[in-house]
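1. I'll drop the sequence and a predicted model, then ask my questions.
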Amino acid sequence: MQTGPRRRHQRARGQRRRVADRDARPRRARVLERHGEDGGMSERHTTPRTLLDVFFERVKVAPEAEAMRWLGPEGALCATTWAEWDAKARALASGLIEIGMAPGARVVVLSRTRVEWAWLDVAILMAGGISVPIFPSELPASCNRVLRDSGARVAIAENPWQLKKLLEADPALASELQLVLIDEEMTLATGAVMTSAEFGVSPHRVLTLDELEARGAARPGKQTERELAARIAATEPDGCATICYTPGTEGQEKGVMLTHENFAFTCHVLDQLLGLGPQDTQLLYLPLAQAFARLALWVGVRAGVPTAFARSYRTVFEDARTFQPTYLAGVPRLFEKTQEEVEAELLAAGGWTSLVAGWVVGNQKRDNTANEGVFARARRELGTRLVTRRLRDRFGGKLRFAFSGGAPLGVETARFFVAHGLPLLEGYGMVETCAATHINRLGDCGIGTVGRALPGVEFRLLEDGELCVRGKNVTPGYWGNRDETRKVLDDDGWFHTGDLAEVDDDGRLVITDRKRDIIVTANGKAIAPRPIAERLRADPLIGQVLIHGDRRTFITALVSLRRDPLMRFAEEHGLEGDYEALTRHPRVFAAVDMVVDRVNATLAPHEVIRKFAILQSEPTTEAGDLTPTLRLKRRVAAEKYKALLDSFYSEPF
């Protein structure tokens, strides 16, 4: 089989919980197991009803305490208090009202994670709006779909580059938007300065964030206070707070509605479970377009934890040394990378350090050290102290624990962190469940599991092993998409996750497989494989396609070729040989490589196929590769070609 070379990144660049038509909902199946927790929490606070309750309580309790930290221009260390955040959000909310934002209006936010995102999150809620986050890596076509589906008429972009995406998406649609820029200009890698004026946008349609705030501050005092107070008072627990778009199995994004109650309940439960407080600091680097990151931000608000904003994923460790967090939330890839780099540094150090590091790395694979000798135990403890110091220093020296979510965590990585005194708490959740249904706790952590259900959250396993959950954290449905809602929410309020699970002997949940046809990479990116495969299959030469990458760091593919088109290609290019021989021919490989390149040019960076292989035989129903309708059985193919797929990630490009 021929394996493709390294792929290049291409520049292409209020709702009710119950709905009608019950017969279209998931069928009730006999439940094998059902679980839930109702207690275990001390009532330190009254349970909040809305996210604004969460925020205002924190401002009232500790107005002058530090709320956020970040690095400003030239690396200056900046901070703001809860009272200052409140004042900033009120001014921005008044500005949104001034430019015509009505209650219930959707507001798109297209930006990386930064302090202004947090200001805007509260401001949009205060003004009675619904935030609609878009990942900063999305392409114009995806932005267009979100704009159209959400019906947003206000869009906030981080900089001119992100603004350009919104304008390119659909000029007619973009002409109806009131646009706001967080940064008026940006410096490109070439040194050139980009501004919005380059795109021919009428200046009256583009405000800077400072101008938006100024408009709010300029409104008559009593009128502003009355209108803002009325919108805040009208906020209800079942009101939609945000719409988070996530890929559907057909590739079309679905807007997951999350209510004030969804977030307020989940924040309250996690605050009670984890015992966080103002003595802590969390480092936030995950994109706030991700429900997991938004939850982390709001749990911090509930607990009074200052949030430090990392500049980017690439600067996490540098920023950790600056802010010295006591905990952080991350995707598995961050922790895998940490393990890889710490081990590599120690093994490369030479001498006694390398020897001790080698002992530690070998010892990690042992589940039981009870029978080790005195010398082995002393050696292990010495190595553990050495690695622990390096590991803690990497995160600033004060890290107590970390959360892992967004994708499954490798057992070896979890063991590495726990063995060196840093509990890595894996949890489980989906956008539709406000990012959390289960979590491992400090002092109650089961490696290889996602822990126990949150108090107040029920779960059950159906006959086929599918996990269903019910609780105040569950979405009321998909925005404007009752058909998709009926597929996942049944009449009794159970959300069908599409994931298969089992409960271990200690009562912790273990996710065993994915029933949904969605890939989640090690970086937590959700990818619909079917549209990518269909784009490849649009070429006459390409037959069946397996898109692979669940829990992996990048996307790969296995491709079969259609026999008749392959033979015609051989005839046209003077090639000889049977089907198997032709699949190995360099000219055939080059032709497939061109198809992959062409498709890659239409994909977002995290969707790009980095490696591929051409299969030497056609999948058949007789061999069990295809369904009766001639669709590839993805799990069968993944198991059949496991060695080849694994080699994509173990061998260099």
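-> Perfect, thanks for sending it. Because the structure is a prediction, the values reported are computed rather than measured. Numbering: from 1, shown residues only.
2. Could you use CA atoms for every contact and neighbour count after this?
-> Noted.
3. how close does Val342 sit to Thr413?
-> In this view, Val342 and Thr413 are 12 Å apart by Cα to Cα, to the nearest Å.
4. Tell me which of the two has more neighbours.
-> Thr413 (21 against 17; other Cα atoms under 10 Å).
5. by contact count, what packs against whatever helix or strand that one lives in?
-> Here Thr413 is covered by helix 411-419, with elements defined by DSSP states H and E. The contact analysis (3 or more Cα pairs under 8 Å, 6 or more residues apart in numbering; DSSP states H and E) places helix 411-419 against helix 332-348, helix 351-364, strand 424-428.
6. Show me which residues of it are buried.
-> 413-419 (16 or more other Cα atoms under 10 Å).
7. Could you export those residues as CSV, including distance to Val146?
-> Formatted as CSV, those follow (distance: Cα to Cα, whole Å):
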residue, distance to Val146
Thr413, 36
Ala414, 36
Arg415, 40
Phe416, 40
Phe417, 39
Val418, 41
Ala419, 44
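8. okay, now the one to match up with it:
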Amino acid sequence: MPSAPLLTRADGRVREVSVPALVPRVARGSLADLPYDNARQDPDAAVFSRKNPDGTWYDVTAARFAADVHAVAKGLVAHGLRPGDRLAVMARTTYEFTLLDFAAWAAGLVTVPVYPTSSAFQVRWILQDSGAVACVVEDADQARLLSAERRHVPGLAHLWVLDAGAVEQLRRAGQRVPDETVTARRGLLAPEALATLVYTSGTTGRPKGCALTHANFFAEVDNAVKLLHPVFAPEGGEPPSTLLFLPLSHVFGRMVSIGCVRARVRVGHAPAVEGDALLDDLAAFRPTFLLAIPHVMEKVYDRARATAERAGKGAAFDRAARTARRFGRTGDPSLSVRAARALYDPLVYRRIRAALGGRVRYVICGGSPLGVRLAEFFRGAGVEVFEGYGLTETTAAATVTPPLAPRTGTVGLPLPGTAVRVADDGEVWLAGPHVFAGYWDGARGASVPYTDGGWFPTGDLGSLDDDGYLTITGRKKDLLVTSAGKNVAPGPLEDRLRAHPLVAQCMVVGDDRPYVSALVTLDHEGLAHWRRMRQKDHLALWELTRDRELLAVVQKAVDDANRLVSRAESIRAFRVLTTGFTESSGHLTPSLKLRRRAVLRDYAREIDEMYGAYAE
């Protein structure tokens, strides 16, 4: 168990909180050693599972993974890659991505993950800025995209394609490289060595490369694994396992992947983020815990609600949901709530768990707030949700829900080894050994430190309660100031609106305006269900955005979100759009964050129309 939080108060409020580390810092070695250590200590342990063409899964032992890592590392050496060279990897969440990560480290390289959905400009910029000398892509389309940009990246000497047999090509190329060469390169790596450059999504301007060291990852995963012991340890004789489906190009998925290798937890990879393919993989793999973002959990809930409504059992589902929330709200529910939960478990909650594979007991949720209602619901349905908060610059989680002391609505206490400070203007500052080495300077070929006396200013706004739990209220740069001088954080309103099954994305506006408004886009799956249930399949999308019944539903969702804020901060007008905010449209980052400037620019007319009828 972690030690009690150490609190610092000022003006009657908690302004700083820290939690001592649960494990000592790693003094030698690197992430490259993990596969070799696992193979030596437990060679027959199943550390990965891979999917056969028929949909079944087979295990990869620790010994097999270490052999794969070693062979690919020798292939990278054979192609002339030197210690410290950067290897870019552009692929979905696959076994090969993780294999390349560890093989590159074993060869003394630095990996540079690239989102597979990145534009040509983004790929060019990342390769140029990082100084990558080699790149592995997943398929022919990505290879064509990169080939068209190679004249702008003269330092890129190698391009391999996974679908064209890149792993086997590297394996064959390395056959004549002595084993001792890779062993020697691994031996040169220290914890402080650069491990990876992870480029932020870039909601404005060009993405910045966050320089993360091996020591950053060790501090992060070792404390997280120790703190979340029930997640990563065998329970009831059942070994832990997870199916990774979030992008490994994002630090959140990458951190959990490394943590699982560190803890010898069996991992499967699913390239599909949602839909029937993911549901099929979950059913076949049957993980014990999942890494998710709120969007995924919202979809699980919405699908279950829609299925119940189609069967004429929507009201019963709603009663079950209310019971689950009451049960999940307290650690000691009343006898009547316990009885009601037992009644609904085989009817509703078991189906929720079945949608996640049937054996999931824990979900680690991050990226944005899940919301009180959904967190309480899943806890009541038998799935414990650990929420966390962090950034690429902090190697993922900086705070996390304590296993035995959850506090719904917060992002938990500092991860052991971390300190959290709230500045006078409400900005959240973080410190700890997992805080990055700095932003990469492509011109200098090195990272530039970016801390203030050891503290990293996150740009997020938040508050600490009397026990040190952190609540995030929004982004400092996103703060709206109405013409009446009222400060409004759009994040909580947007998060609450997005939780509605009809809403895909939304953006709250109102900077230098008389009141707050919102642009709303419709969720394709939720809208299709709503149309079927109300026999409005004949209406075109533009007609639906003007349909009184649909607008009334959205208004109800807006009213619900407005309960979070004062009248002056509430949404007074909204516009339902016929087009969505997507990554391809340029309105979302690969991690689904809003590009607010792009939305403001492209929907300026719609925004002006929401204020056109206003009179002083």
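-> Arrived safely, thanks for sending. Just so it is clear, the structure is predicted and the values come from calculations on it, not from any experiment.
9. TM-score for this pair?
-> Here the superposed chains carry a TM-score of 0.74, computed using TM-score structural alignment, normalised by the length of the second structure; 504 aligned residues with a Cα RMSD of 3.8 Å.
10. before we move on, the earlier item: most tightly surrounded among the helices and strands packed on helix 411-419 of the first structure?
-> Among these, the stretch with the highest mean neighbour count (mean count of other Cα atoms under 10 Å) is strand 424-428, at a mean of 27.
11. Where does the helix or strand just after it end up in the second structure?
-> Using DSSP H and E, the helix or strand that follows strand 424-428 of the first structure towards the C-terminus is strand 438-439. Using TM-score structural alignment, strand 438-439 of the first structure corresponds to residues 399-400 of the second structure.
12. mean shift of that stretch relative to the first structure?
-> Superposed on the first structure, stretch 399-400 of the second structure shows a mean distance to its aligned partners of 0.7 Å (mean Cα distance after the TM-score superposition for the first structure).
13. How far away from the center of its chain is that stretch?
-> The chain centroid and the centroid of stretch 399-400 of the second structure are separated by 14 Å under Cα atoms, centre = their mean, to the nearest Å.
14. can you check stretch 397-412 of the second structure too?
-> Remark: stretch 397-412 of the second structure is offset 16 Å from the chain centroid, using Cα atoms, centre = their mean.
15. what comes into contact with stretch 142-162 of the second structure?
-> By Cα atoms under 8 Å, 6 or more residues apart in numbering, the surrounding residues in contact with stretch 142-162 of the second structure are 90, 96, 116, 120, 123-124, 127-128, 131-140, 166.
16. List the buried residues in it.
-> For stretch 142-162 of the second structure, a neighbour-count test (16+ other Cα under 10 Å) marks 142-143, 145-146, 149-150, 153, 156, 159-162 as buried.
17. Need the contact partners of stretch 595-615 of the second structure.
-> 203-204, 507, 517, 519, 573-575, 586-589.
18. Give me the neighbour count for Gly426 of the second structure.
-> Residues contacting Gly426 of the second structure under the criterion other Cα under 10 Å number 18.
19. got it, and Ala155 of the first structure?
-> If we define neighbours as other Cα under 10 Å, then Ala155 of the first structure has 23 of them.
20. That one -> the second structure?
-> Alignment note: Ala155 of the first structure maps to Cys135 in the second structure; criterion TM-score structural alignment.
21. In this structure its match contacts Ala91, no?
-> No - using Cα atoms under 8 Å, Cys135 of the second structure is not in contact with Ala91; the gap is 10.5 Å.
22. Figure out the helix or strand that the residue mapped onto Asp499 of the first structure from the second structure lives in.
-> Using TM-score structural alignment, the partner of Asp499 of the first structure in the second structure is Asp460. Applying DSSP H and E as the criterion places Asp460 of the second structure in strand 456-464.
23. That strand to strand 384-391, inter-axis angle?
-> 140 degrees (axes from the mean of the first three to the mean of the last three Cα atoms, to 10 degrees).
24. Would you mark the buried spots in strand 456-464 of the second structure?
-> Judged by neighbour count using 16+ other Cα under 10 Å, the buried positions of strand 456-464 of the second structure are 456-458, 460-464.
25. so how far does that strand sit from its counterpart in the first structure?
-> Compared with the first structure, strand 456-464 of the second structure is 1.1 Å away on average (mean Cα distance after the TM-score superposition for the first structure).
26. Could you check how far the aligned residue in the first structure for Leu87 of the second structure is from Pro133 of the first structure?
-> In the first structure, the residue paired with Leu87 of the second structure is Val107, using TM-score structural alignment. Distance of Val107 of the first structure to Pro133 of the first structure, given as Cα to Cα: 8 Å.
27. same deal with Lys611 of the first structure?
-> If you go by Cα to Cα, the gap between Lys611 of the first structure and Pro133 of the first structure works out to 31 Å.
28. Please identify which of these two sits among more neighbours.
-> Higher neighbour count among Lys611 of the first structure and Pro133: Pro133, with 27 against 22, using other Cα under 10 Å.
29. Which secondary structure element is home to Pro408 of the first structure?
-> With DSSP H and E as the test, Pro408 of the first structure turns up in no helix or strand.
30. Nearest to Pro531 of the first structure, out of the buried residues of helix 411-419 of the first structure: which one, please.
-> When the buried residues of helix 411-419 of the first structure are ranked by distance to Pro531 of the first structure (Cα to Cα), Thr413 comes first, at 32.1 Å.
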